[in-house]
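S.K.: The following comprises the amino acid sequence and a computationally predicted model.
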Amino acid sequence: MKLVIVVCGLLMLGGCATGGQSNPPWLAMSGSCAKLSSEQELSLNLADDMAKEGKLHASLANLQNLPERSAQVQLRKARIYRQLGRSEAEPLYRGLLGGCLAAEGEHGLGQLAAGRGDNALATTYLERASRLAPTDAKIRNDMGVVYLNQRRVDEARFEFLTALELKQDDSLAALNLVTLLIYQDQWKQAAELVTRAGLTPEQVSDAQSRAQELKTQAKTASNQVAAIK
């Protein structure tokens, strides 16, 4: 099972417009933190349930009945558009920056950037997200993934362990940590974690494939450096 983390994004921009300059389009989409009504909350929960069941289009249709400027609604829409690979995700995530769901906005932009393979930009967004929400296990896990993609192994291990301690049943963080351990040829520790986390043989196989991919990338990068010298 590979981590699919998709991406995009740029700068957080706050403050007033200056004379003669127009606000960037995404600023007009800034989400409102006003509380939804009980009926609207029920609709939001229904949309969440549909998304969990993989009914992304149906979930989006339900969200379109809710206040467009609500930060909670914008976040749900952004997540669905990201999973569908639609460009609408980026401005929606940006519209959350500086508000009550700023951490989620930074996180989403980091996921978009990582999905494009821009690990440097993803790192910037995810580190900001982590500072805003340091106990969010999903953010810590995704930071670990981006660090591992850059072969910043010690930092990746720290983030995966943090995610696991924050949410002990997080099989995704466990799977990523197993990938890291296999990458480092620490097979005994990897086996112990597989047993402890109850990972399936298919998941272990995916971890091995990902670890091998990282090793190949590292070897290629090393060869390129040697060739330059």
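M.R.: All right, it came through fine.
S.K.: hey, let's count contacts and neighbours off CA atoms from now on
M.R.: OK.
S.K.: tell me which residues in the top helix by length along the chain are buried?
M.R.: The residue-count maximum for a helix in the chain (DSSP state H) belongs to helix 201-228. Neighbour counts over helix 201-228 (16 or more other Cα atoms under 10 Å) mark Gln203, Val204, Asp206, Ala207, Gln208, Ser209, Arg210, Ala211, Leu214 as buried.
S.K.: Check it against this one:
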Amino acid sequence: MVLLAGCAGGFGRTNAASPNTPEELESTDKSMHVDLIRKMLDQEQYYAALAHIQQQQRSSGNSDELRYLEAEARRQLGEDAAAEKLYRELLRGRLAGDAYHGLGLLYAPRNLATSIQYLREAAARAPTDARVRNDLGYALLRAGRYAEAMPELSTAVELDPANDKARNNLVLLLMVTRDEEGVQRVIDQAGIAPETVARLRSDAQALQARAAGSGVRK
């Protein structure tokens, strides 16, 4: 994708910004390889991503970015201990926000309270990251902390209106809190498909039943 974008300007134009030293060429190659790894993670090709991470580590050494990408791949593969170790190695560096986000996702299935603490740390470091605000809002929703979840999910939707996950989670929260006027407003504005609305209704009922059974305070 990077190569195609570079060719789009035509053959007749000189690109003064093109790398012309070995160091610049190596830096460009690393950047392209990292972009490839990120694309593999987005496409859920976690084993392939790990193979390319290992190749990059072997050819040019490790880096915080590669450690983070490796942690993401291992988390998705269920290698929790290895992923947590990698995330924790990044907590004092420039990728601390990403590492706290990863830890929050790592702990979400097994310790929701700890997950929320890590996600709050991530949101404090990246308040305009819609993904982080959405994940924090959803964790708070699952914990039955609806009043706290509302601003997080609303912020996520406003930061990234095209984020279907954040929008659906906001609708889910509105359903759980029985704000039908709000539910309909979001459905109309976003044009949410009927089958998606039906699935969210089912999820909301399950959350309400779980909250009622555990005595969760709204």
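M.R.: Received, thanks. Since we're looking at a predicted model, the values are computed, not measured.
S.K.: And the TM-score between them?
M.R.: For this chain pair, the superposition-based TM-score is 0.80 by TM-score structural alignment, normalised by the length of structure 2; 188 aligned residues with a Cα RMSD of 1.9 Å.
S.K.: Please identify the residue in structure 2 that aligns with Lys167 of structure 1.
M.R.: For Lys167 of structure 1, the aligned residue in structure 2 is Asp160 (criterion: TM-score structural alignment).
S.K.: which SSE is the most centrally placed residue in structure 2 in?
M.R.: In structure 2, the C-alpha nearest the mean C-alpha coordinate belongs to Arg131, at 4.6 Å (Cα atoms, centre = their mean). For Arg131 of structure 2, the host element (DSSP states H and E) is helix 130-142.
S.K.: Contacts for stretch 121-131 of structure 1 next, please.
M.R.: By Cα atoms under 8 Å, 6 or more residues apart in numbering, the surrounding residues in contact with stretch 121-131 of structure 1 are 7, 102-107, 109-114, 136, 139-140, 142-143, 146-147.
S.K.: Can you check which part of structure 2 that stretch sits on?
M.R.: Using TM-score structural alignment, stretch 121-131 of structure 1 lines up with residues 114-124 of structure 2.
S.K.: What is the mean deviation of that stretch from its aligned residues in structure 1?
M.R.: Superposed on structure 1, stretch 114-124 of structure 2 shows a mean distance to its aligned partners of 1.0 Å (mean Cα distance after the TM-score superposition for structure 1).
S.K.: what's the closest non-adjacent residue to the residue nearest to the centre of structure 2?
M.R.: Ala156 (7.0 Å; Cα to Cα, 6 or more residues apart in numbering).
S.K.: Might you report the residue contacts of the match of Lys167 of structure 1?
M.R.: For Asp160 of structure 2, counting by Cα under 8 Å, 6+ apart, the contacting residues are Ala130.
S.K.: try Glu148 of structure 2
M.R.: Gly137, Leu140.
S.K.: Quick one: map Glu79 of structure 2 onto structure 1.
M.R.: Using TM-score structural alignment, Glu79 of structure 2 sits opposite Arg86 in structure 1.
S.K.: Can you spell out which helices and strands pack onto the longest helix of structure 1?
M.R.: helix 171-183 (3 or more Cα pairs under 8 Å, 6 or more residues apart in numbering; DSSP states H and E).
S.K.: Can you name the element that comes right after the helix it packs on?
M.R.: Past helix 171-183 of structure 1, the next helix or strand by DSSP H and E is helix 187-197.
S.K.: Find me the equivalent region of that following helix in structure 2.
M.R.: The aligned range for helix 187-197 of structure 1 is 180-190, by TM-score structural alignment.
S.K.: if I look at the equivalent of Leu41 of structure 2 over in structure 1, how far off is Gln203 of structure 1?
M.R.: Superposed on structure 1 with TM-score structural alignment, Leu41 of structure 2 falls opposite Ala51. Distance, Ala51 of structure 1 to Gln203 of structure 1, by Cα to Cα, to the nearest Å: 23 Å.
S.K.: follow-up on the earlier one: the longest helix of structure 1 vs helix 137-149, what angle?
M.R.: Relative orientation of helix 201-228 of structure 1 with respect to helix 137-149: 40 degrees, computed using axes from the mean of the first three to the mean of the last three Cα atoms, to 10 degrees.
S.K.: Run the chain-centre distance for helix 201-228 of structure 1.
M.R.: Its chain's C-alpha centre lies 22 Å from the corresponding centre of helix 201-228 of structure 1 when counted by Cα atoms, centre = their mean, to the nearest Å.
S.K.: relative to helix 187-197, how tilted is it?
M.R.: Using the same axes, to 10 degrees: helix 201-228 of structure 1 against helix 187-197 is 140 degrees.
S.K.: what's the angle from helix 201-228 of structure 1 to helix 171-183?
M.R.: Using the same axes, to 10 degrees: helix 201-228 of structure 1 against helix 171-183 is 50 degrees.
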